Every structure is written in C-alpha cells, then in structure tokens.
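Asker: prediction below, plus the sequence it came from.
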Amino acid sequence: MRRPAAVVLTLLATSLVVVPTPANAATACDAAAAGFTPVLQLDLPERANYLNTTPPYSLDRTAEIGSNFDRVGYCLELDGQWVWTAMEPFSTDARRIGLPTRPGEIVRQRVGDLDVRSNVPGVTEGTGQAGYLEMWPNQYAKTASAQVANASAASYDADDSPTTPLGYGSFQVSQVGPTRPSTVPAKPVFAINTFTQSSTSLLSLGIGARPTADPDWTFAGNAAQYTQRRLTAYVRTSLVSLTQAPQDRQLIPRDATGRATVPVAGRMTDPRVKSVQLTVTGNGETEVYTSASRDFRFTPRIKAGLHEYTFELKALGRVVARREGIVSGDAYVVQGQSNAEASMYNGAASGEESPYLRSFGSPVSDPSISAADRVWGYATGDVSRQSGSVGQWAIRMGRQLVNKYKVPIALINGAHGGQPISFFQRNDASPDDITTNYGRLRQRLTAAGVIGHLRGVLWYQGESDNDNAAVHVSGFTSLLQDWRSDFGTTPKYYVYQVRTSPCSNSTLTNLREAQREMGDTLGVTVLSTTGLSGHDGCHYAYAGGYRDMGDHTYAVLARDLYGGPSAGVAPPNPLDVTASGSQLTVRLRSNDPLTVQDGVAADFRVDGAAVTVTSVAYQPGKLVLQLSGPPTGATALTYQAHLRAGPWITNAIGTGLLTFTLPIRMDWSDVDVP
C-alpha cells in the first residue's frame, strides 16, 4: 500500500554547538553518537529498587541541558555487546529521559526517525525507522493496546500495558512497523526491566530480542551474567526552541471551508541562526515560507481529506524536528458505560481500523496513567481502556464516515463500564479534576485541541441506573448542561435508548421511556438499540450487534452532519396510541415504511386491561394492533422489546422501534353517540 503524500517543514540555520564530552562518559557507541552530548550515565547494578528515588548516575547534566535538545539517544553496553539508538524527543525535559522511577513517569508511544546501530547479531540497523517506547516504574500486563502491528497480547513484547501497582519497572525501545497493518515485525532494540522492584530481584535486561520466553526480557533475571552493564543517555542540542507545533498523527478539526490552520512557532536560540524556512508538502502540493525573525511563526493551511502531512524542521541541512501523519477532519466523543466501551465480546472489529481513524489518550481510570497519556494514536475497536480504545460500534461508524465522505475521523472514548449516572458528573469546583471521569475526559479533549470543535457526542448509559428514571433524567440533564457549557452548543448530542435497565431485564421500561422522551424535552437525538439480534442479555456480538449499531449511527450522522439521505434513517418512534373496538392504533412520527416480523405481538403489553396483543400490522404512518378483546380499563400500551435475538419492527436500514409506554386514548369517531 502506498503511503499518503507527506508535508515537509524545514528550518535553516547556520551553525551547531556541541557540548564537550567528559572523558569518563566515553562508550562503545561514541562513533555512532557523533554530534550528541552524554547527559546521564549509570552503571546498572545486579539488583536495584529505585522506586521513588533518583538512580545514582555517575554523570548527570540534566539541569545544564534543560529543554535545549531536539533529539535523544541511548547506548546500552553489556560485556562488549552494545547498541545505539536515537530518536525524536518524547519529552522537553532532560530529567525525563533517564530511568522512570516515580509515579506518573510513564511513556507509551511511537517515536519517529529511529536510528539503530549495534554489534549484536539479529538487531536491525538503519535510520529513519519507526520506534515504540515503553517507560514506567509500574508493574505491567501482556495486554496489548493494538497500537503496534504484529505485537502480541499473549506475551511480554513491544506493546504491553502498565497497571496501577508500582514496583517492577520497564524501559524498552522497540522497532515497529510504520503503519498498521504492517509486515514489519515488532522487536526489541534493548530492554532494561525490574529496576523498581525489591532489591533482592535481579534486573532483566538485554539487547535485541530474547531468544526464548518473552522477547522483551521481562522476568529474565539475568543481570548477574554480565560484569559490565552500562546505560548512557544522550541529547543533541537544539538550534531553535519550538513553542507551537503539531503532534505526530494529530487530527486537527477542519473549519467550514474544509481546511485547518496548523501553527508552527518558536525562537532561534543559537545567535548564529539568521533565518528559518518552512516547506509544506502534501496532497500533491508544496509551499515554502521563510522568516528572518528571531521569534518566528508560520500558519500553513492543510486540507481535510484522506492524505497525511509531515512537518520537517532543518538546520544546517540536518533534521531538527519531524512530525508525521498530520490530518484534518472531524472529532467525536463516545461516552457511557460498558456498551459505550463496546470492547470485543464475540467477534472482532479489527477489519474496520484505518490510518484515518485516530484517537487521543486513553480512557483508563487510573489518574497517573491517564495524565501520562497525552499522545495521538490510531483508533482501535476490540480492546478497552487502552491508548486509542474507541469501541466496536464507534470504529465501525467512523470507518463508514471515512469511506463515504473521505474525511479523517477522531474518536475519543471516555466510557467506563458498570457505572451509574452519578459517576460521570462534573466536579463543578474543579472541572478538570483528574480523579473524576469527567475531568479525565475534559483534560484529554483540551490537550487534543478538539474540546471546542466537536461534531457530536454519543452517549450510551443507563443499565446501572436500574430503571430509576428520575435519577437518570436528573443526572443526564445536569451532565448535558455541563457538556454544552464545556463543549459548546454546536455539537449534536445523541442518546442511545438502552436495551435493558438493569441488564437481563426487558420488562422494566420506566428509564427507557424517559430516554425516549429526552428527544422532546432536552433537544437530543435518540437512537435505538432494538432490532439487534446479536444481544447476550447485556452486551452485543460484533455481527448482528455492535457492527449494525455502528451502521445505524453512521446513517443518522450522515443525515444530520454530512447531507446524507433521511428516508428510512430515524428510529421508528410513536406519537400516540388510540383504542377503537378491539384494536389499538400506534401513530408514528414518520411515514417511513416498516417491516413487522412474525411474533412481535408478544413484546407489547396492555396495562390495566386483561387483554393481549394478538397481531401487529404496519400501515403507512401507523401500527395497527389487534387485541384479544376490548381493552376495557386499559391505561397504557408498552412496547418492551426483548432480550437476545427474535422478531422486530424495523425501518429500511434495520433500526428497531423505540421502546415506549404511552397512554391509550379512546377513538370516539367510531362510537355511536345517542
């Protein structure tokens, strides 16, 4: 598959300053590290417990360097074996490039422009590769985020997940494929583990992939087999300091013209730098800008569409910064409980992933892990509470929008399973409170630059409110008010009527009827979850469940926001119910044709009368229900739907009739009045 066109941004300067290298910092990597300055050096012990302490570096120049660097490098030496790797910076603070030993010192992201040199067989040398960093003081699990192609959730490798408990530690650099999917295997460049565990535990470390067991050397406990174990961290001093620039893989919301402004700004920090030049290339176009101002600022415009842009800064012919995969498009929020998380229960949605579906941060609930994840990545559908997790129906919805309207889509999911409406409320005294679900999502949206530029918010929650309609409506009304305050009134707000509340109970309908009424009282668009036969009593399989939900949601968004067709899209929604003889007539809000499957009569209940519904027929604009007798004393008609598979009343795209409870009015037109 061809890579999309790139955008290149170049800064030209006239000189380079290299800080002299102390004699005691000499390493086997010196030739490969030409132009870099050693900043940290540590002789790794056999055992260490560095948790909440600074390792005893024999060289520490981080205070001197500060943020004055544009590239980071590492040299690991093990008894004559050595590896050198250099990459774009993942932090602007030199203190963060050493071993992570304190809570919140977590890096889990791709890094670009990876260079690798080594004398160890099996290590792939080269320049301009794609890399992946895992740095944390935490314990971790094999669970993969799916951000790395060809990584495994069954072994410790290039894509593991930090967990809340501290006390093991990982510092790993891996070579990975530049795209997903990719034919490039994910494999370690080097790994240093076990440095925040008990001082009785041997460090686990290695260069390249471990030949047996887990490839990233987790649990190897092999430090004692080496007499030399030395890690040296380097930086390349910078000529300019950037104050504004996009992130790799960032989606920038498009404006009404279908374009977006991407500011690039900074200061020339070396006095011999006299000018900077910005070259923007992408979508088959190249633009060049030049500035001789010490404080420079460029505002190039990019076009929304299925093409990526790369920003490249150069000084004295060298690349000093590079940002890849920038796109412009539309952003959405997905929020709620487990059916908004919508991870894989039965059947995979990985085939819906696309390089033009993006996400930012992670919906993980641990505040320190959440706060550390402030990078753009690819949206994934099958896993939950991981970097890039968006859920199966959301990724299907997004892929349909990408395919039809040729626009990149960002999906940011803040859902958390098994929680009542109170869990999602804003702390009004501190809206960004990261100990709250609302605060974590708000921080992510702000850091992503999309909080004031959302197209829509999609909400699926209510099972854990246990059919308490009053509590649910009060809580959602407050939440919606806060969203409109923080996100604005421009986004469209969508509410899924839950299938059950609580799970596995289809007879209670108070909360579901209250959700249906929100379309009239709160100005939201109500979406249906009936008509989906891939239901297990609470959650959904992909086929017949989340996949179809994604298709139905796509159709509504297409109608509302992209000029798509409207016929047969809205969920069937009743207006009123009248009785005449032994019939009930349910008047509908649209004349969209409906399909009534045999057996749906069992899903209707006539409240207050000892009669049953024996048949249901569709006539234009209405449903006609035949009863077992006159509905004497009847007060209301309820459509409660059912669990799992079964007969449905659906529109042209398969969306089911909304659950409802409506009062029954007598139709006096057929009654003879004396």
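Answerer: All right, it came through fine. Computed from a predicted structure; not experimentally measured.

Asker: from here on, contacts and neighbour counts on C-alpha atoms
Answerer: Noted.

Asker: so S354 makes contact with R399?
Answerer: Yes - counting by C-alpha atoms under 8 Å, R399 is a contact partner of S354 at 7.1 Å.

Asker: who's more crowded, the two?
Answerer: R399 (25 against 21; other C-alpha atoms under 10 Å).

Asker: doesn't that one lie inside a helix?
Answerer: Yes - per DSSP: H, G, I helix; E, B strand; the rest coil, R399 lies within a helix segment.

Asker: please report how far it lies from S350.
Answerer: 11 Å (C-alpha to C-alpha, to the nearest Å).

Asker: this is the comparison structure:
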Amino acid sequence: MLNYFVLSTLILFGLLVFPQSVVFDTIPLNYQLFPRDTHDSAAVSVTGSVVLDGKDSITIEMYKNGLLWKRNSDNLVYNNGTALFKLYPKLHAELAEYSIKLLLDEDSIIQIDSIVCGDAYLINGQSNAAANDYDDSVHYRCEWVRSTRRLNNVGWGLARADTIYADYTVGVWGLRLGKLISDSNGIPVAIINGALGSTDIEDHLRYEPNPTNTYHLYGHLLTRAINAGIRDKVRALFWHQGENNSLDLSYLNYAHNFDTLYHAWKEDYPGLEKIYVFQGHPGCGGSYQHQIREMQRKFPETYPDIHVMSTVGLGYHDGCHYHYPGYNNMAQRMYDMIKWELYGSHDTAGSFPPNIRQAYYTSSTRDEVCLVFDQPVLWPSDTFITWNTTTTYYSMQDYFYLADASPDGINHEVDSGYAIPVENKVILRLTQTSPANHITYLPNSSYSLGPWLRNERGVGALTFFEFPLDSEQVTTIGSIQTDRTQNSKIQVWPNPFNPMVRITVSGGWKTDEQRRKMALKIYNVSGKLVMDLSAQPASLSSGISWNAAAFPSGIYIVRLIREDDILERTIMLLR
C-alpha cells in the first residue's frame, strides 16, 4: 500500500504517478469522507491512465469492513501506448468503512483504506468555536468522525479535540457533536474547524481579490473544504464569535459584516442548508457585549435559515471559556436543535431556546411587568456560593435592568418574580413605579453562576437588551388593537414543525353559536395574514391541520379571535 504521506503529497501536486505503470488523475485518500447525496450514497472517482504496455485489464476491489464486497474489471484499450480508465464505485452512508484495492491484471498497485460516506459540517469563529481542551479531559477519538489536515490543506484523519490549531482538530464540542450525530443516526460525519481565538468578525471576511487565499481565515477554510471535496455539500455551518467585537466601536459594524459574511458563505458553500449561531455568554469581552448578543438574538428575523442557540446556563463557564463538561453540554444543546431539522427526530419539545416576544406593564400603576416568551419558561431558585464561612446568594430578580439602570451587577428595581409556564409568561413585581420603556435580561458581563431563565428541557433563554416595554398588553391586527385573555387554550403539535402542524382549541365557548363566531387565523411576524382557518369552527376542539409547505421558515402567530378578546400562540416553521 502506498505510504499515506507520499499519497497526500503527490495529490497536493495534482497527480499520482506510479513509475512505468499508472498515472492517477483522481483517487481517494485514506480516511476520506464523501458527502452523501439524496440517495444516501456517494460516487468515488478513480481515474487515470495506464502507460505500461502488455496489461490487459484494470480491476477495482471494494472491501466493506474488511470483507470483499464488490469486484469490477475493465479491459484496457491502448492509444499510442496509453490506456485511459474511469471508475466510479459507490459508497453507502452507513457506519461502515470501505477499502479500495486497484489491480493491473492481478498485480496490486494501490490500496486506500477507511473511506466512508456521510455528512459534512463547518465550524468557525473565535476561541469558543475552537474549543480547546483546557482540562486535558478529551482522551477519545471516534471512528466515524473525520477531519482534514490544517496546515497544508491535504489529508484526512480521525477528528481530535485534545489540542487546537493542529491537524484534524475540531474542538471539544465539535468532536462531541460529531459523535452524537454518528451514534444517533448511524452515519459518519466530517467536521472542519476554521476557528481562531481572539479574532474580530472582520478577520473572517472573504478576501474578495482571491477568496481562496490561505493567508486569510476565510480562504484557509474554503481551501480546506475544496480540497476535501465537501464544498458543495456542507450541510450546516456553526458560528461562535463576537467577544472581540464587543471591545470597541467595531460592534457598530457587526450586523453589516455578518451580512457580508453570510452571503459569502451562501455563495461559496451552495449546499448549505442551515447556519447555527451561538449567542455569546456574559463574560470576557468589552463594554458592548449586550449589543452584540442582541444582534445575534435577532438574526433569524433577517435570515430564515439561521437559528440561534443560547449559551447561558450551560454551566462550567470560567468567565470566558468552558470546562470539558460545559463544552459537552454545548454540543448536546446544538444536537437537540439540529436533530429535528436535519435528521427528522420527533423529540423537539424545548429544543430551541426561549425567546422574548413581548414585554408590558400589567396595569397603569407601572409597578409590575409581564414578559411573554415563545414557549414555557421556569423561574429559577437562587444560586449561592460559599467561600470560607460566607455564603452569597444570587437571585433572578436582581438581574433584570430597566432603562437607565446599570447593565452590570446586582440591580434592585425588581422585588420578586415568578413564571406562569402554561401562558409562556414571567411576572416581575417592581419595587416601585417605573417610567422605563425598555428592559434588559442579564448583565453585560461577569455572570457565570446564574440563576437563569430556562425552558422545561433546561435550555437557557436568549438574553435581550433594551427590549421595548409597552404600557399595556396589546395585539395589533391591521389597525385593530385588542386585549388578550387566556380563557381558552391553544395547543399545537409539533412545535417547531415542518410542514404540518395541528392546532387544537380547548374551552372558551358555551354554545355552538359562540364557536361559529370564532376566527382562527395565522399571521407572520410582520402582522400579515397568511392563512384563515375560520371555515372549520366545528373542528376547533378535535384539531385543525395547517400545511405550511408553501411558506418560508420562520415564526408565525396562531390567533383565536372571539367577540371580545384574542388568544394567540407562537409557532415555528423550520425546514
């Protein structure tokens, strides 16, 4: 078998040359992953020419998990002493390792081992994307998680996370995520991590004169993807960055630069299905962490194929990075998010982080605030830390900030709070009447121990900054504003959904006449009516299905409109 280093080096220069016998134009590498197609398979290209007269045939033998699986031979036809060959054996996407042996007549000339077929992903950003093993706790590799060499861009191997910025490294949470995907779905995974610590978003932008210039981070990652043969079939990209841009006024250009980067990704990775963004954690960085996190929270409003995952409440945060268990929790959260979208799992409840939808004063005295989320949230118990003989307690109500309040440290404008999970609400009782028109959740920085608002699955709510605080709860439908009540209950399943969702309404009417007067309508986040289901009042209690196949991914509002009030429920269409 040809030495792996020699094989990689020869491919780097474009051709494989076997003196006096065979010249290869294309041939796979040891440990290479081939992205699967829509038929869960991939064709492997083995092409070249035979320049040794007297050989009659070329044979390819494929081995699956060490056993001969297929054997095909082609006769050689010479023209001026050269015979061309083109072989395209297929691999299947499964937990199986394939080997390829090539023979001239019966003489073996090369063998390629441990090639697989599966899914490809990219990771990019700064240090929490690189995800170093700070605790020296990663002592495993996974047979089914692969990556590429980092420095010369050629060569494949088993992914690793015991170091960073080295061949085959994918980071602690990257390796764990790959293992979760492969173990749960029976498919190999390739991950290429192009992250670099302490980098601004500007450092990751595409160099327009030469997008594949490897002196630029963007070009280095793109070149690795091209040389790996995965560029056109990357399924998703994971982005964890922003701390550096919170240090100075460069945060003002963050949204614009992200938009530039987003469109470059969509152009250079045409098969990209989803982009997953981690919202930053209050910690290391500068005075503008709030602003960066708020931009990240709102990305899905602009980009329908982006989803944002929270990082608060993961635990094991050292003020900047994460210990080994924290990065593992990060991988689990991300897998729970992607497993439904990309792998068809039905275990979706609570997989997405709670996101604020509305904030308003509950009365004209302005001494109580209601926060409405897109799903149920739980009010946490106090956390505490004991140092020597002193115990310090931290309470959730101390980390909400009304306008003009300090964005850091303990704040005493909220006296107490509680959650109403069945209504997706959190109630904050203020210490006094407030004139504030905005509210912020969590400090700008220096907040690692909690407590946190979480959903029933334990996923932390996304932080929000200067979110509008209305004087009363109102819903706008065209030019009509009306108070909402919770006398009825809207149930939806599944949520998120794709493309079918079933909507059931329980209670809220005493007679059939009252039920017939109800209207069930669906609006997008801009308030535009997209579907009127009012023609099926008799089915409210048994369930009405909505097929959203013709609509884009995003947030939709289900509204039950009655004579004197409105009830609504947020749903999410994910493709």
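Answerer: Arrived safely. Note that the structure is predicted; figures quoted are calculated from it, not measured.

Asker: overlay the chains and give the TM-score.
Answerer: The pair, once superposed, lands on a TM-score of 0.72 when counted by TM-score structural alignment, normalised by the length of the second structure; 439 aligned residues with a C-alpha RMSD of 2.7 Å.

Asker: which residues does the residue nearest the centre of the first structure contact?
Answerer: Compute the mean C-alpha point of the first structure, and by C-alpha atoms, centre = their mean the closest residue is G388, 3.0 Å away. The contact partners of G388 of the first structure, taken as C-alpha atoms under 8 Å, 6 or more residues apart in numbering, are 145, 147, 358-362, 376-380, 412.

Asker: residue ranges for the strands of the stretch 251-400 of the first structure, please.
Answerer: Taking DSSP state E, counting those that start in this stretch, the strands of the stretch 251-400 of the first structure run over residues 251-253, 259-261, 264-268, 276-282, 285-291, 295-298, 301-303, 309-315, 318-336, 357-360, 376-378.

Asker: which among the ones you listed is found nearest to F171 of the first structure?
Answerer: Comparing those against F171 of the first structure with C-alpha to C-alpha, the closest turns out to be strand 376-378 (20.2 Å).

Asker: what's the matching range in the second structure for the closest one?
Answerer: Under TM-score structural alignment, strand 376-378 of the first structure corresponds to residues 156-158 of the second structure.

Asker: compared with the first structure, how much does that stretch deviate?
Answerer: Compared with the first structure after fitting, stretch 156-158 of the second structure has a mean deviation of 0.9 Å; criterion: mean C-alpha distance after the TM-score superposition for the first structure.

Asker: chain center to that stretch, what's the gap?
Answerer: Between the centre of stretch 156-158 of the second structure and the centre of its chain there are 23 Å (C-alpha atoms, centre = their mean, to the nearest Å).

Asker: list the contacts of that stretch.
Answerer: 29-32, 141-149, 168.

Asker: most surrounded residue in those?
Answerer: Using other C-alpha under 10 Å as the neighbour test, the contacts of stretch 156-158 of the second structure are led by V145, with 32 neighbours.

Asker: D607 of the first structure -> the second structure?
Answerer: Under TM-score structural alignment, D607 of the first structure pairs with A403 in the second structure.

Asker: for its match, give me its contacts.
Answerer: A403 of the second structure neighbours (C-alpha under 8 Å, 6+ apart): A436, N437, H438, I439, T440, E466.

Asker: residues touching the first one, list them.
Answerer: With contacts taken as C-alpha under 8 Å, 6+ apart, A436 of the second structure has the following neighbours: L402, A403, D404, L469.

Asker: mind checking what secondary structure it has?
Answerer: Applying three-state DSSP: A436 of the second structure is coil.

Asker: that one -> the first structure?
Answerer: By TM-score structural alignment, A436 of the second structure lines up with A634.

Asker: next helix or strand past the lengthiest helix in the first structure?
Answerer: The residue-count maximum for a helix in the first structure (DSSP state H) belongs to helix 469-486. Counting by DSSP states H and E, the next helix or strand C-terminal to helix 469-486 of the first structure is strand 492-496.

Asker: okay, that next one sits on what stretch of the second structure?
Answerer: Using TM-score structural alignment, strand 492-496 of the first structure lines up with residues 274-278 of the second structure.

Asker: how far out from the middle of the chain is the matching stretch?
Answerer: Using C-alpha atoms, centre = their mean, the offset of stretch 274-278 of the second structure from its chain centre is 4 Å.

Asker: mean shift of it relative to the first structure?
Answerer: Using mean C-alpha distance after the TM-score superposition for the first structure, the mean distance for stretch 274-278 of the second structure is 0.7 Å.

Asker: mind listing residues that contact that stretch?
Answerer: When contacts are defined by C-alpha under 8 Å, 6+ apart, stretch 274-278 of the second structure is touched by residues 235-241, 296, 305-311.

Asker: go with 10 Å
Answerer: 122-125, 128-129, 234-242, 262, 265-266, 293, 296-297, 299-300, 303-311, 330, 334, 337-338, 341-342, 462, 575 (C-alpha atoms under 10 Å, 6 or more residues apart in numbering).

Asker: dump the contacts of G388 of the first structure to JSON lines, plus distance to F423 of the first structure.
Answerer: Formatted as JSON lines, the contacts of G388 of the first structure follow (distance: C-alpha to C-alpha, whole Å):
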{"residue": "S145", "distance to F423 of the first structure": "25"}
{"residue": "Q147", "distance to F423 of the first structure": "28"}
{"residue": "R358", "distance to F423 of the first structure": "26"}
{"residue": "S359", "distance to F423 of the first structure": "23"}
{"residue": "F360", "distance to F423 of the first structure": "22"}
{"residue": "G361", "distance to F423 of the first structure": "20"}
{"residue": "S362", "distance to F423 of the first structure": "18"}
{"residue": "W376", "distance to F423 of the first structure": "26"}
{"residue": "G377", "distance to F423 of the first structure": "27"}
{"residue": "Y378", "distance to F423 of the first structure": "27"}
{"residue": "A379", "distance to F423 of the first structure": "25"}
{"residue": "T380", "distance to F423 of the first structure": "25"}
{"residue": "I412", "distance to F423 of the first structure": "18"}
